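A.B. asks: What follows is a predicted protein model with its sequence.
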Amino acid sequence: MARKTYQGEKNNKSRTMNKLIQAVGIVLKNKGYTGLTVSNITAEAGVDRKLVSVYFGSVNNLIETYIKGKNYWDTINESAINLLTTAPETSTRLILENLLLTQLEHFTNDEEMQKIVLWQISENTELMAHVTANREEIYPLLFPKADQELKDQQVDLRAISSILVAGIYYLVLHTKTTNSTFCEIDLTTDQGIGRIKTTIKKILEDTYSIV
């Protein structure tokens, strides 16, 4: 006869904490950051609401545990960081192009990340500052190298990149929220997304073409 695994207090606590943490992500995805209440989270987790205080102290601590355990931009930044560290001869134009196109694709498909960005631009909190810092990790590696490539040229790559990133965020969020076209481009189609990708490449080509 197979031995039964001990399901004591320690195991139950660990399972319950994990349920609550995972429930934060589900509620965030389905209801947005305004839906992150004790009632919604514990209902999703299927546990007594008292356990939030018992195991995390407060719902805010629970939410912080979840958010700080997620690095939303790691997947986006990974290939760019690899190129910067292992292939230093690669043009920053190609690295930035890859970074922006990956961001567009990832952000279009990741509903939780969309909710996080909405949260970022809606509330100035220490928790969202942590998320922002994670997003910005790539730039101290990228821009100094780009400065050398664009040396003595009248190009503000940081401003251009800011506009492109902001444009990606707004276009995706506008499409997801309103399910409508933007400047007659339908970003719910591969053709629409393709037009944006092509234009991002063209802007970067034009930016670097003066070198």
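C.D. replies: Sure, I can see it.

A.B. asks: can we go C-alpha only for contacts and neighbour counts from here?
C.D. replies: Noted.

A.B. asks: For the residue most central in space within the chain, list the residues it contacts.
C.D. replies: Taking Cα atoms, centre = their mean, the centroid of the chain lies closest to residue 72, which sits 3.8 Å from it. By Cα atoms under 8 Å, 6 or more residues apart in numbering, residue 72 lies in contact with 113, 131, 134, 135.

A.B. asks: of the residues you listed, closest to residue 77?
C.D. replies: Distance to residue 77, by Cα to Cα, is smallest for residue 135 among the contacts of residue 72, at 8.2 Å.

A.B. asks: burial measure for the closest one, as a count.
C.D. replies: For residue 135, the number of neighbouring residues by other Cα atoms under 10 Å comes to 16.

A.B. asks: Surely it and residue 73 touch.
C.D. replies: Yes. Shown here, residue 135 and residue 73 form a contact pair, counting by Cα atoms under 8 Å, at 5.5 Å.

A.B. asks: picking that back up, report the separation between the residue nearest to the centre of the chain and residue 87.
C.D. replies: The gap separating residue 72 from residue 87 is 24 Å, by Cα to Cα, to the nearest Å.

A.B. asks: Make sure I have this right: the residue nearest to the centre of the chain is in a helix.
C.D. replies: No. Counting by DSSP: H, G, I helix; E, B strand; the rest coil, one finds residue 72 to be coil, located in no helix.

A.B. asks: Next one: residue 28 from residue 40, what distance?
C.D. replies: Noted for residue 28: a distance of 10 Å to residue 40, by Cα to Cα.

A.B. asks: neighbour count winner among the two?
C.D. replies: Using other Cα under 10 Å, the more surrounded residue of residue 28 and residue 40 is residue 28, with 22 against 18.

A.B. asks: Identify the residue nearest residue 207 in space, chain neighbours excluded?
C.D. replies: residue 155 (7.2 Å; Cα to Cα, 6 or more residues apart in numbering).

A.B. asks: count of residues packed around the one you found?
C.D. replies: Residue 155: 15 surrounding residues under other Cα under 10 Å.

A.B. asks: Below is structure B, check it against A:
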Amino acid sequence: MSNMKKDSEKKESKPRKVYSGPLRDKARTQDRLINTVGSVLEKRGYAGLTLANVGKASGLDRKNIYNYFGNFETLIKAYIDKKEFWKVESKNKIADILESSGTINKEQITDLLQDQFVTLMEDPGLQKIIHWEMAENSELLRTVADDRERVGEELFNILEKDFVGNEAKMRSSFAMILGGIYYLTIHASSNGSTICGIDVNTEEGSQIVKETLDEMIAFVFDKYSKK
């Protein structure tokens, strides 16, 4: 009886086999193509992001791009959506803010923007996307920027309740802060030089920027908020 029990336990402890199939193979191929877009973008820049280069780097037949994404632009959009900060990294935080009591405090905004700074510093692919948006007039990139703006607008609509009469100055302040984050991170990645003597590639420089972000956001709230 004891031996039968042990045999039964051995059988139950065996790992389940993972079988391949059309759906699993499709997902793997899609992921491989999306990741290849990132690799090509980081190595060759947006000028080198072509159908031929992605197909060659992926090691897959180019027909897979059309079979699974319809066209090359949709594949690129899938990669951008995967990297987009407001849709991925901060999605849960933003959802919590929008579903909360209807107010946003300076700690929440500071947390979001400090997270964005860190994410951009650590993600070359996302840096390339932001730089690409600045350098090229593209319907696809405009759509991405507009999607990002819609998320921001939801936050601003809540913020404005506490900045009555100073809405434009509040928005302008955050536009300059966000623009500074973009420039600092892209500049640091592109040539590694200092900006105003600050090297954001170092732990010390990065920490100073995060602390200054905290102080700048606090200033915007203290200066323009009616609360």
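C.D. replies: Ah, there it is. Since the structure is predicted, the reported quantities are computational estimates derived from the model, not experimental observations.

A.B. asks: Kindly provide the TM-score of these chains.
C.D. replies: Here the TM-score for the pair of chains, by TM-score structural alignment, normalised by the length of structure 1, is 0.81; 207 aligned residues with a Cα RMSD of 2.9 Å.

A.B. asks: returning to that earlier point: hey, what's in contact with both of residue 28 and residue 40 of structure 1?
C.D. replies: Counting by Cα under 8 Å, 6+ apart, residue 28 of structure 1 and residue 40 have no common neighbour.

A.B. asks: Aligned to residue 200 of structure 2, what sits in structure 1?
C.D. replies: Alignment note (TM-score structural alignment): residue 200 of structure 2 maps to residue 187 of structure 1.

A.B. asks: Specify the local secondary structure of that match.
C.D. replies: Per three-state DSSP, the secondary structure class of residue 187 of structure 1 is coil.

A.B. asks: Next, find the distance separating the residue lying closest to it once chain neighbours are set aside from residue 186 of structure 1.
C.D. replies: Spatial nearest neighbour of residue 187 of structure 1, excluding adjacent residues (Cα to Cα, 6+ apart): residue 193 at 5.3 Å. Residue 193 of structure 1 sits 8 Å away from residue 186 of structure 1, going by Cα to Cα.

A.B. asks: do residue 115 of structure 1 as well
C.D. replies: Residue 115 of structure 1 is 21 Å from residue 186 of structure 1, where distance means Cα to Cα.

A.B. asks: What of residue 52 of structure 1?
C.D. replies: Relative to residue 186 of structure 1, residue 52 of structure 1 is positioned 43 Å away (Cα to Cα).

A.B. asks: quick one: which of those two has more around it?
C.D. replies: Remark: of residue 52 of structure 1 and residue 186, residue 52 carries more neighbours, 22 against 17, as counted by other Cα under 10 Å.

A.B. asks: That one contacts residue 58, doesn't it?
C.D. replies: Yes. Residue 52 of structure 1 lies in contact with residue 58 (Cα under 8 Å); the separation is 6.1 Å.

A.B. asks: what's next to the helix ranked longest in structure 2, contact-wise?
C.D. replies: Longest helix of structure 2, by residue count under DSSP state H: helix 167-191. By Cα under 8 Å, 6+ apart, the residues outside helix 167-191 of structure 2 that reach it are 113, 117, 120-121, 124, 127-128, 130-131, 156, 160, 163, 193-195, 199-201, 213, 220, 224.

A.B. asks: run the last query once more with 7 Å
C.D. replies: 117, 120, 121, 127, 160, 200, 201, 220, 224 (Cα atoms under 7 Å, 6 or more residues apart in numbering).

A.B. asks: Next, count neighbours for residue 11 of structure 2.
C.D. replies: The burial count for residue 11 of structure 2: 10, using other Cα under 10 Å.

A.B. asks: ok, back up a step: same list (the contacts of helix 167-191 of structure 2) but as TSV, adding neighbour count.
C.D. replies: As requested, the contacts of helix 167-191 of structure 2 are exported to TSV (neighbours: other Cα atoms under 10 Å):
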residue	neighbour count
117	20
120	22
121	21
127	22
160	19
200	23
201	17
220	17
224	17
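
A.B. asks: on that earlier part again, how close does the match of residue 200 of structure 2 sit to residue 46 of structure 1?
C.D. replies: Look at residue 187 of structure 1 and residue 46 of structure 1: by Cα to Cα, they are 37 Å apart.

A.B. asks: now do residue 119 of structure 1
C.D. replies: Distance of residue 119 of structure 1 to residue 46 of structure 1, computed by Cα to Cα: 25 Å.

A.B. asks: For the two, indicate the residue with more neighbours.
C.D. replies: Using other Cα under 10 Å as the criterion, residue 119 of structure 1 and residue 46 rank with residue 119 on top: 16 against 13.

A.B. asks: quick check, nearest of the contacts of helix 167-191 of structure 2 to residue 22 of structure 2?
C.D. replies: Nearest to residue 22 of structure 2 among these, counting by Cα to Cα, is residue 127 at 34.4 Å.

A.B. asks: residue range for the helix or strand harbouring the closest one in structure 1?
C.D. replies: In this assignment (DSSP states H and E), residue 127 of structure 2 forms part of helix 124-135. The aligned range for helix 124-135 of structure 2 in structure 1 is 111-122, by TM-score structural alignment.

A.B. asks: And that stretch against structure 2, how far off on average?
C.D. replies: Following the fit onto structure 2, the mean deviation recorded for stretch 111-122 of structure 1 is 0.8 Å by mean Cα distance after the TM-score superposition for structure 1.
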